[in-house]
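A.B. asks: Sequence first, predicted coordinates after that:
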Amino acid sequence: MIRLVGILIGLGFTFVVLLAFITGASTVIGQGYLTEETAEYAFHEEAHGPDGGFQFEGPFGTWDYTQLQRGYQVYKEVCSACHSLDYVAFRDLTDLGYSEAQAKAEAATWQVPGINPDTGEATSVPAAWTDYFPSPYPNDVAAAAANNNAIPPDLSLMAKARHDGSNYIYALLTGYQEPSAELLERFPDSAPGTGLYHNPYFANLNLAMAPPITADGQVTYADGTEATVEQMSADVAAFLTWTAEPTLVKRKAVGWAVLGFLFFATILAWFAKKQVWADVKPKRRKD
């Protein structure tokens, strides 16, 4: 009886999970995020990174701090017009190779909400290095009104929020194009509507964000690196990988140290076992 009740409870739990999954999927489709007609095309383009990949990739990857600083510059001069970095403080810039004085000076170039000490009215003041990066809009209503009714997402964790995030960001930034003739022929309704832009790396192929990086030289790098579209896209993708997981490289280093310790401890345990059981002879079985 108890076993039967357990089986029924398990079946009920499985049914609820399956129902929740089906309901969630139908809701997503109903919202137009991924239509049935274009589902097979939604991810037909595999996200890819720059030629040669990123330096932080792989088990022995490390940060390229000059690239991270260039990526910060791209974010500041291009992306920050629409996107926030709510979970990153200016003091965190010291992790990119900036000194404390440089981070404080950089923070002072940004404006954050403040209070006028003379009048008590709300105003904008230069940011302190303990402040977090400010949002470009006062609220979601203003953000939607300025972006074709689409609220630009915060970029702090974007590289972790998307599958293969670093490559996804790079592919998305460099992937704007006209829809293929094959796609339009098979699905005429998939053509981007007013205020939308086609990008095969985006989930439903068309997004409200206009191409943010449009031409070579859009940013003048402080270190003199040639600012091609591909270079700027790779740099900001690396920077957003750092904002999403600043301890990425340290975690890899700690992981290798732990593996080394476990390997050494395993060898010691094996020798200890041999020593402890050296004088013990196995008993013979009697047939």
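C.D. replies: Looks like it came in fine. The model shown is predicted, which means the values in this text are computed figures rather than measured ones.
A.B. asks: contacts, neighbours, all on C-alpha from now
C.D. replies: Fine.
A.B. asks: all helices for the stretch 101-250 of the chain, in order.
C.D. replies: Listed in chain order, the helices of the stretch 101-250 of the chain (DSSP state H, counting those that start in this stretch) span residues 140-145, 158-161, 165-174, 181-186, 229-244, 248-276.
A.B. asks: what's next to the first one, contact-wise?
C.D. replies: Meaning helix 140-145. Contact with helix 140-145 is made by 82, 137, 149-152, as judged by CA atoms under 8 Å, 6 or more residues apart in numbering.
A.B. asks: Could you rerun that using 6 Å?
C.D. replies: Under the contact criterion CA atoms under 6 Å, 6 or more residues apart in numbering, helix 140-145 has outside partners 137, 150-151.
A.B. asks: swap in the shortest one?
C.D. replies: Contacts to helix 158-161, defined as CA under 6 Å, 6+ apart, come from residues 165-166, 241, 244.
A.B. asks: Let's see that with 10 Å instead.
C.D. replies: Under the criterion CA atoms under 10 Å, 6 or more residues apart in numbering, residues 85, 155, 165-169, 237-245 lie in contact with helix 158-161.
A.B. asks: Name the residues of that helix that are buried.
C.D. replies: Going by neighbour count (16 or more other CA atoms under 10 Å), the buried part of helix 158-161 is 158-160.
A.B. asks: Make CSV from the contacts of helix 140-145 and add neighbour count to it.
C.D. replies: Converted to CSV, these look like this (neighbours: other CA atoms under 10 Å):
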residue, neighbour count
137, 17
150, 15
151, 20
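A.B. asks: Mind checking which of those land in strands?
C.D. replies: Using DSSP state E, no member of the contacts of helix 140-145 falls in strands.
A.B. asks: Redo the helices of the stretch 101-250 of the chain as TSV? Include distance to residue 127.
C.D. replies: Compiled in TSV, these are given as follows (distance: least, CA to CA, whole Å):
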stretch	distance to residue 127
helix 140-145	21
helix 158-161	24
helix 165-174	28
helix 181-186	48
helix 229-244	19
helix 248-276	27
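A.B. asks: Can you tell me which of those helices is nearest to residue 39?
C.D. replies: Nearest to residue 39 among those is helix 181-186; the distance by CA to CA comes to 11.9 Å.
A.B. asks: list the helices and strands that closest one packs on?
C.D. replies: Helices and strands touching helix 181-186, as assessed by 3 or more CA pairs under 10 Å, 6 or more residues apart in numbering; DSSP states H and E, are absent.
A.B. asks: List of residues touching that helix?
C.D. replies: 37-38, 41, 187-191.
A.B. asks: okay, now the one to match up with it:
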Amino acid sequence: MLPLFIRSIKFLIGGAFVFVLGLALFGTVKTAITEPEPETAEHAMHKHPKDLKLASDGVFGKFDNAQLQRGFQVYKEVCAVCHSLNLVSFRELGQLGYSEAEVKKIAKDWATKQPVFDDKAGTWGERDNLPSDRFPKVYYAGTGTPPDLSLMAKARHNGGAYIYSLMTGYDEKPSAEALKKFPEFAKPAEGMAFNPYFANLNLSMPAPLTGEGQVTYADGTRATVDQMSKDVAAFLVWTAEPHAQSRKAAGFAVILFLLFATALAFGAYRTVWKGVKH
């Protein structure tokens, strides 16, 4: 009798546990239906990135070196004041079509130098950058720490399009309906800028690209805000995965090899078992 009684107690405890869980689930679902969470400003005003077509898109995509060089120029003249690129070395710029001499000059002339410690004097000093060095970190004097841009295109969903949208999104304003519903966004907090492509809509970075001609492209391309945004987005897609093009080529070579090996194996199978009845 005792084992039967113990089993009955176990079933009762288990049934009570399932009942409590079911009751909690029912309460949660009922509350979600009858009392939905109020819509937030971030949900109402946030926009998905715009479409951006880059030469590197897709499995057959290849980097457009001319565009990448323009994007690097935008980064160098506009973004590098605040944002580091510390996971990329100067010598990797050779992949964009720069000669060895040009890479050396870019490294040497870079505004931020490499820190070095003088053992004899016991103090820190600086030296010119070498092609083997990574882009030096930027020590920002303002509030907050601007993020490193090396992997930004990988850190954000649809990274290239996100960067392009963010750069061109400063001029977009909330709709009259949205402002009526969320009046606090009619005037962003001091030092903040409204941008519908940023997660919480307001960010401390003012519009970095302010007008046409801010950068004078070496190849003569018209430097509109839209063009500069596309170019720097393409460049940051490259910095996030500079070997993407060679990786795709290696992938195709492996696939072709596997197909060839499969054909050989099938041919060998047919030859070995030819004439053998099953």
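C.D. replies: Received the coordinates, thanks. This structure is a prediction, so every number in the text was calculated from the model and none was measured.
A.B. asks: Out of the contacts of helix 181-186 of the first structure, which is nearest to residue 262 of the first structure?
C.D. replies: Among the contacts of helix 181-186 of the first structure, residue 41 lies closest to residue 262 of the first structure (CA to CA), at 45.5 Å.
A.B. asks: what does that closest one align to in the second structure?
C.D. replies: Aligned against the second structure by TM-score structural alignment, residue 41 of the first structure finds its counterpart in residue 44.
A.B. asks: Also residue 276 of the first structure?
C.D. replies: Alignment of residue 276 of the first structure against the second structure is given by TM-score structural alignment, with residue 272 as its counterpart.
A.B. asks: what's the burial count for that match?
C.D. replies: Neighbours of residue 272 of the second structure under the rule other CA atoms under 10 Å: 10.
A.B. asks: ditto for residue 146 of the first structure
C.D. replies: Residue 146 of the first structure has 14 neighbouring residues, counting by other CA under 10 Å.
A.B. asks: again, but for residue 142 of the first structure
C.D. replies: The criterion is other CA under 10 Å. On that basis, residue 142 of the first structure has 13 neighbouring residues.
A.B. asks: What of residue 204 of the first structure?
C.D. replies: Other residues near residue 204 of the first structure number 19, with proximity taken as other CA under 10 Å.
A.B. asks: just the one 10 residues further on next, same as before
C.D. replies: Other residues within reach of residue 214 of the first structure by the criterion other CA under 10 Å amount to 13.
A.B. asks: So it is in contact with residue 175, correct?
C.D. replies: No. Using CA atoms under 10 Å, residue 214 of the first structure is not in contact with residue 175, being 11.0 Å away.
A.B. asks: The first structure: strands as residue ranges?
C.D. replies: With strands called from DSSP E, the first structure shows them at 111-115, 122-126, 197-198, 206-207.
A.B. asks: just those strands: most buried one?
C.D. replies: When these are scored by mean count of other CA atoms under 10 Å, the highest mean neighbour count falls to strand 197-198 (a mean of 22).
A.B. asks: quick check: that one aligns to which part of the second structure?
C.D. replies: In the comparison with the second structure, strand 197-198 of the first structure aligns to the range 193-194 (TM-score structural alignment).
A.B. asks: distance from the matching stretch to the first structure after superposition?
C.D. replies: In this overlay with the first structure, the average offset of stretch 193-194 of the second structure from its partner residues is 1.2 Å by mean CA distance after the TM-score superposition for the first structure.
A.B. asks: Name the residues that touch that stretch?
C.D. replies: Residues from elsewhere that reach stretch 193-194 of the second structure, judged by CA under 10 Å, 6+ apart: 169-174, 185-188, 200-207.
A.B. asks: Kindly recompute the last result at 7 Å.
C.D. replies: The set of residues external to stretch 193-194 of the second structure that reach it, using CA atoms under 7 Å, 6 or more residues apart in numbering, is 170, 188, 201-206.
A.B. asks: Among those, which one sits closest to residue 112 of the second structure?
C.D. replies: Sorting those by distance to residue 112 of the second structure puts residue 205 at the head of the list, at 20.8 Å, by CA to CA.
A.B. asks: Report the separation between the aligned residue in the first structure for the closest one and residue 192 of the first structure.
C.D. replies: Under the alignment (TM-score structural alignment), residue 205 of the second structure pairs with residue 209 of the first structure. Using CA to CA, to the nearest Å, one obtains 12 Å as the distance from residue 209 of the first structure to residue 192 of the first structure.
A.B. asks: need the contacts of helix 140-145 of the first structure in JSON lines with distance to residue 103 of the first structure, can you?
C.D. replies: Conversion of these to JSON lines gives the following (distance: CA to CA, whole Å):
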{"residue": "137", "distance to residue 103 of the first structure": "23"}
{"residue": "150", "distance to residue 103 of the first structure": "32"}
{"residue": "151", "distance to residue 103 of the first structure": "29"}
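A.B. asks: Quickly name whichever of those is closest to residue 264 of the first structure.
C.D. replies: Proximity of the contacts of helix 140-145 of the first structure to residue 264 of the first structure, judged by CA to CA, is greatest for residue 151, which lies at 52.1 Å.
A.B. asks: so what corresponds to the closest one in the second structure?
C.D. replies: The pairwise alignment with the second structure assigns residue 151 of the first structure to residue 145, based on TM-score structural alignment.
A.B. asks: got it, and residue 186 of the first structure?
C.D. replies: Here residue 186 of the first structure is matched to residue 181 in the second structure, going by TM-score structural alignment.
A.B. asks: how many neighbours does that match have?
C.D. replies: Neighbours of residue 181 of the second structure under the rule other CA under 10 Å: 14.
A.B. asks: Residue 7 of the second structure too?
C.D. replies: Other residues within reach of residue 7 of the second structure by the criterion other CA under 10 Å amount to 11.
A.B. asks: before we move on, what about residue 196 of the second structure?
C.D. replies: Taking other CA under 10 Å as the criterion, the count of residues near residue 196 of the second structure is 24.
A.B. asks: ok, now how distant is it from residue 39 of the second structure?
C.D. replies: Relative to residue 39 of the second structure, residue 196 of the second structure is positioned 16 Å away (criterion: CA to CA).
A.B. asks: just residue 109 of the second structure next, same as before
C.D. replies: As defined by CA to CA, residue 109 of the second structure lies at a distance of 51 Å from residue 39 of the second structure.
A.B. asks: Neighbour count for these two, which is higher?
C.D. replies: A direct count of neighbours by other CA under 10 Å for residue 109 of the second structure and residue 39 places residue 109 higher, at 12 against 9.
A.B. asks: nearest residue to the aligned partner of residue 75 of the first structure in the second structure other than its sequence neighbours?
C.D. replies: Residue pairing (TM-score structural alignment): residue 75 of the first structure is matched to residue 75 of the second structure. The shortest distance from residue 75 of the second structure to any residue that is not its chain neighbour, by CA to CA, 6 or more residues apart in numbering, is 6.5 Å, and that residue is residue 232.
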